[in-house]
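[1] The sequence isn't on hand, but the structure is:
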């Protein structure tokens, strides 16, 4: 138990002295645990107390005295064990110390007011949650404000049960969020959880496990660290949990997340000390600890290996370095205050010396005598740190908060003004509940420049420092603040980390450690759940065709937009290229050249026939029909150009309809030629009435009627469901096919079917008339040309249906060119041969002779 006073005027000097005294108690006692204690059956006596009287008293209880028990057994004599390092915190000790503060000076008379009753206005403590909770039960009954500076209390119902409780630490929920953000920052998804085996550990796991899962993080295992209540349990734990150590070593998490308080650290150190002796290799892991944790060692442990924790990361309550603190530590002496046994006990332990005339100085003791000139800065950091740490900083703020509350009481009540005794102000009859009224509204900046205030739950509004622990072989410890956690920041931006300041365990060779159940699934693959395993353990499956994964560890591959397609590795989407039969590509150029070439040939043939229009061979084959046929063939060739180039609204309307109409005219001309041959032969018979049908009337009516019917079909097509430009996104993997949608496939095949019908009729009639004695075997040439025409278009239909995109268009262009050139070649090449190369055969006598 430690107590301190505030007396007299509120000067900076008095406040500084009071503040430093209380910080010293916490800094040297709570952290160092360095008092010699024996095992007692009755733990009620208080080994040390420090008291100075005053008008107003602030009490502090530090977590210094621990007691260790054996399991009670009536089968043997109780063990008589003397131990230098206390282990177990007892509730009985805490209640006794708290009631002593509320009792008469140097007497234990709780719940009574006596002459020398302590005017206790507030309590500060304790270092761990169990001590804080035990204190709060008593302080709440007496309506005394309590400022707890160490571990967190359970959140549920705290404010209702302990309305006078103030926590100099932030809400624990902020710490949970910070740990999750820390794991996400480094990409650690596979961790080992260590938690103290008590109610606090249960609550931690119930909160943290779902939170980890919701953020894509799994735990490999959960290890419960027991609280040491008995000596026998300590030995049993070291033996029973060697299996745990083996599991921890064999499992692959690189990161351990530990939730516990300082006693748990001693348990863990015992396990790590025993395990290598039994052949287990040292652990090279990343230890992530909460702010409850403390890496301080007992003095008996100062030579124990601490390198296992090198590179550990912890969230520590934000601290700063007040002005003058370093100087105060350097001036510290074990003889600084009479009646203070705390400092002397600490001094004996860490410097391994004895004070003259002390009770524990025996003859033959080889320990040196403590001179008081020993240097604290010479101690290893694991035993004593020269900087103000989080717990000490919390005490510092707690004292200042109480001082400001007292100042507010003084300023708010005029009756205190003028009450001066020898130039000093007094506070008669200030009650603890009055301090509570002002304390909860306190807002100020301390001498280190940090703002101090409480929220509506009585919790200090502050954040956490992200600390990297650097452990040196000589026992020195350096805390490196490598980031911060600001609970008031926007969601997702609470954590700030400076990666370049981090020092990792030597086993990682300063490379960022990885902690995953298995290797990442790289882009192009997605995660596939393993049956019976946690969701962080998975196989990697390649993305299906048409899908990608652009990041590591994607749960599912995603489909590219319609206008994009996956690259070769299926890691990203690439914009599809527009595809159509273009004049800029080889296929389009070849077809255009063929079109122009055949058009020129047709025009040349037309010119030859027009030049020799008076010759018998031109006259004998119905000159007008020949001109119509040649012009229609010329236009058929030219219509192929409508199929080359980017489809547009006008182009799509004209493509099939223009081609169908022109080709129908050509086929109608051929049909008229065939009918003319048949009718001419029938008209030569004596008494035939067919003479009157021979002539222009027959040919004109045949061409007009056959062409009109095709025009009617095309008109119906355009009026009901006309062709239109369209984009085919799916037929080609890497292309967007620009095409003319036929609108109505039925009408399209009706047009083709009608042309096929004309070709078939022409073929049948020409075939039947192939042996008739016409001029220059006209019927035979038509028969062969129709055979070529029908062969081309019968082949066209299945080929057209089996191709896509620009190749479908190329098939149709090729069919147009092939069928048109077949007609041109089969019908007109023999005539051109006679006209140009055998002009002697182009005479009337030859014509008559052939007919006969």
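    Thanks, I have it. Being a predicted model, the structure only gives us computed values, none of them experimental.
[2] C-alpha only now, for contacts and for neighbours.
    Will do.
[3] Mind checking what secondary structure residue 453 has?
    Using DSSP: H, G, I helix; E, B strand; the rest coil, the structure places residue 453 in strand.
[4] I'd say it and residue 438 touch.
    No - in this structure, residue 453 is not within contact of residue 438 by C-alpha atoms under 8 Å, at 11.7 Å.
[5] what distance separates the start and the end of stretch 526-539?
    End-to-end distance of stretch 526-539 (C-alpha to C-alpha, to the nearest Å): 8 Å.
[6] Can you pull out the residues in contact with it?
    Outside of stretch 526-539, the residues within contact range by C-alpha atoms under 8 Å, 6 or more residues apart in numbering are 189-190, 216-218, 516-518, 521, 540-543, 549, 553-557.
[7] likewise stretch 401-412?
    Contacts with stretch 401-412, where a contact means C-alpha under 8 Å, 6+ apart, come from 10, 15, 122, 416, 417, 427, 434, 435, 438, 439, 442, 452.
[8] among those residues, which are in strands?
    Taking DSSP state E, the ones among the contacts of stretch 401-412 that sit in strands are 122, 452.
[9] List only buried entries from the contacts of stretch 401-412.
    15, 122, 427, 434, 435, 438, 439, 452 (16 or more other C-alpha atoms under 10 Å).
[10] Any chance of a markdown table for those residues, columns distance to residue 754?
    Output for the buried ones among the contacts of stretch 401-412, formatted as a markdown table (distance: C-alpha to C-alpha, whole Å):
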| residue | distance to residue 754 |
| --- | --- |
| 15 | 110 |
| 122 | 107 |
| 427 | 117 |
| 434 | 107 |
| 435 | 106 |
| 438 | 102 |
| 439 | 101 |
| 452 | 95 |
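[11] And here is the other one:
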């Protein structure tokens, strides 16, 4: 009900219900106001509307309200604008002849001229929504759908905004071929707006990519004084600032109408500015007015960049303007070929002078052949004017109306008509009971609703004969693509507009710029792209100093401070004379330096000693000394110590991601494996002593071989889980540290998570302290060869090393922190190896007489 209220109000404004006719059984609706619009119409089963700029200006009547106001008078016939309207007529005729698209349905059209005036364009849009019939019965038509099912237009963003604000309330789809304002992508405000031309957002991105390609950091921006220009100015400034690619020397708004003083001021500012690049988001009429002033002041040497609104404007491509506009680079609407269009244009006939359905055709005919349809003004014939017969030879006329070599807006119109036709075709092919509407119903040709077409228009996806795909995104925007044009100034004074590239949005969502720079004509003496910067690049030995109150592109050059020659010195350092960059030296714990060699040698020596001890124990595995000390755990301790020695090698060499992740994980797991074996061994020693006392045999059943292996495995798995969580949540990684030295880069592994590193060390320390306490309790056992004493001494060394490690590690910078950690690993490993296995090897190798069961079991003296 809320949606229908605006339509009811507008209908009440436009129609009076006449109850005074007693002879009529039913009341009739009469138009409250008849708009006198230039139009062109054709009947059909379904009518599509169109809004086009056939005249490019209009004269407003003087409003005194002492009599009925006069209508606006359209002036300045625009043949390309009329060609736009005829392109829609051609597309509809082509669809009607297509046996596969909308079979058994005839499309008609109602096309209106907006005269480049908002009030006329808005009046035409309301006429399309409500109809222009002077009188009809309410029950026959007032309860039906709108006179048109969809509108192609409008040509201006401002007009499209105004029209869509109202027409969108009725969910009447509008497909624009020329309105680019990014504001129209707001689906909440413009729910029924679609377009076959990219939005200004993409056009701004394309412009910035071209600026980046040629290094133009300093440019001027001119925009039209309407929604199109103002939205572009805001978007362009925002994008340019965010990209950091350049600055705007000035931003000026081009006035509408005759305003010579304002234009003079703008051109004088352009002449004084150091910016050699001028970007113009304006319309043809803006550029025509601007160029008149540019010619007067003879402002040359500028590189113009044209928006799609005037990039292919033939009215500006004249020998008079080429000294100024030659070499212009423009973002142009995608060009397409429309086969058969020229033959259709040649068949254009104005029809009878009394036919009010084709006023737009007759206006074109009068403009082309400088004639008038009867009845002409009396002074027309006296001045030598001729009467139009309607049979004049159009092909012999000198008119750009027949020029179909550069179809750009026409190509978008063609796609817009086909989009509506395909949506209508999809809607009429709906199978009853499988439709998308209430109760799985379908739309019917007898009672079509515009909002039903909206559903199918949003999902339309087809390929036109030229090969381009047509579809709309969630905002009603088509897949964006632009041609890049270059205005070539020929030696004979002629003009040729070349396609030198394309910018488009890829399927992945990125933007792609393809530019053939060899084909570009530059309107400068050396035929090279101009240089446009506010301040030249600083010489070696100097740096940029921003000017207060000036854009960031404007700066002074001052001598560099020590160690810097530019604003990016992360990997480089200045030479002694500060005139060029030299690569900073890289520092890390290397295998080539003496410290690295010493630590590597110690690591390999420890590994070899472990292997030798393992060989000795294996060879003498049947002797009492080996058997009495739980040979299985002893072998496992030796293997884990070998891993401890080898893991220190991961701390030496250039840090890489895998070495940073592995070094602490391997270190932590290896030491936990070693210490957990020592802990279990300590518990077994205490259990054996307890079992030797009366009634203590029950202790041994808790310390069998299976329980020992299980305990070691469980304790090691806890450390493995800690390492896994640490690496997954905050993995250690290599890092270039420039904080320690200005002229050096210190490669180091940051731990990622200090908490993870602390938990890893804390768990090792916890197991070591428990082992130490248990061994200390058993230090006075009466055996001659007391294992608890050796474990107590080894754990004392181990804890002392790691307690000293923490403050040393924290206070050691760069590679020395790695060296401290390697030293702690080697020192603790050697301490465990010597304290646990030194006495045993001494007995096995040097005192074999003590390697007996009697000697081991006897009490010490």
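    Sure, I can see it. Owing to the predicted nature of the structure, the values given are computational and were not obtained by experimental measurement.
[12] Got a ChimeraX select line for the buried ones in the contacts of stretch 526-539 of structure 1?
    Only the buried entries of the contacts of stretch 526-539 of structure 1 go into this ChimeraX selection, using 16+ other C-alpha under 10 Å:
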select :189,190,216,217,218,516,517,518,521,540,542,543,549,553,554,555,557
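[13] any idea which of the buried ones among the contacts of stretch 401-412 of structure 1 is closest to residue 211 of structure 1?
    The closest of those to residue 211 of structure 1 turns out to be residue 452 (C-alpha to C-alpha; 30.0 Å).
[14] what do we get in structure 2 for that closest one?
    Structural alignment (TM-score structural alignment) places residue 452 of structure 1 against residue 470 in structure 2.
[15] Surely that match touches residue 480?
    No - using C-alpha under 8 Å, residue 470 of structure 2 is not in contact with residue 480; the gap is 10.3 Å.
[16] State the span of structure 1 onto which the top helix by length along structure 2 is aligned.
    Secondary structure of structure 2 per DSSP state H: the longest helix is helix 657-691. Counting by TM-score structural alignment, helix 657-691 of structure 2 pairs with no residue of structure 1.
[17] rewinding a little: okay, and which of the contacts of stretch 401-412 of structure 1 map to helices?
    The members of the contacts of stretch 401-412 of structure 1 that map onto helices under DSSP H are 15, 434, 435, 438, 439.
[18] just how off-centre is the helix or strand where residue 40 of structure 2 lies within its chain?
    Using DSSP states H and E, the secondary-structure element containing residue 40 of structure 2 is strand 39-42. Chain-centre distance of strand 39-42 of structure 2: 44 Å, with C-alpha atoms, centre = their mean, to the nearest Å.
[19] buried ones in that strand?
    39, 40, 41.
[20] that older thread, contact partners for the match of residue 452 of structure 1?
    196, 415, 419, 460, 461, 462, 463, 464, 478, 479.
[21] Can you tell me which of those carry over to structure 1?
    Retained in structure 1 by both residues aligned by TM-score structural alignment, their matches' C-alpha atoms under 8 Å are the following of the contacts of residue 470 of structure 2: 415, 419, 460, 461, 462, 463, 464, 478, 479.
[22] would you list the residues you listed in TSV and tack on distance to residue 287 of structure 2 and secondary structure?
    Output for those, formatted as TSV (distance: C-alpha to C-alpha, whole Å; DSSP: H, G, I helix; E, B strand; the rest coil):
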residue	distance to residue 287 of structure 2	secondary structure
415	28	helix
419	32	helix
460	37	coil
461	37	strand
462	37	strand
463	35	strand
464	33	coil
478	28	strand
479	28	coil
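[23] now, among these, which is nearest to residue 838 of structure 2?
    The nearest member of these to residue 838 of structure 2, counting by C-alpha to C-alpha, is residue 479 at 78.6 Å.
[24] What about the corresponding residue of structure 1 for the closest one, how many residues nearby?
    Aligned counterpart of residue 479 of structure 2 in structure 1: residue 461 (TM-score structural alignment). The tally of other residues near residue 461 of structure 1 (other C-alpha atoms under 10 Å) stands at 19.
[25] got it, and residue 501 of structure 1?
    A total of 12 residues lie near residue 501 of structure 1 under the criterion other C-alpha under 10 Å.
[26] Equivalent analysis for residue 213 of structure 2, please.
    Residues contacting residue 213 of structure 2 under the criterion other C-alpha under 10 Å number 11.
[27] What's the separation between residue 715 of structure 1 and residue 632 of structure 1?
    To residue 632 of structure 1, residue 715 of structure 1 is 20 Å away according to C-alpha to C-alpha.
[28] Which one's more surrounded, these two?
    Neighbour tally, residue 715 of structure 1 and residue 632, criterion other C-alpha under 10 Å: the higher count belongs to residue 632, 23 against 13.
[29] next structured bit after the helix or strand where that one lies?
    Taking DSSP H and E as the definition, residue 632 of structure 1 sits inside helix 623-639. Going down the chain from helix 623-639 of structure 1, the next helix or strand is helix 649-683, by DSSP H and E.
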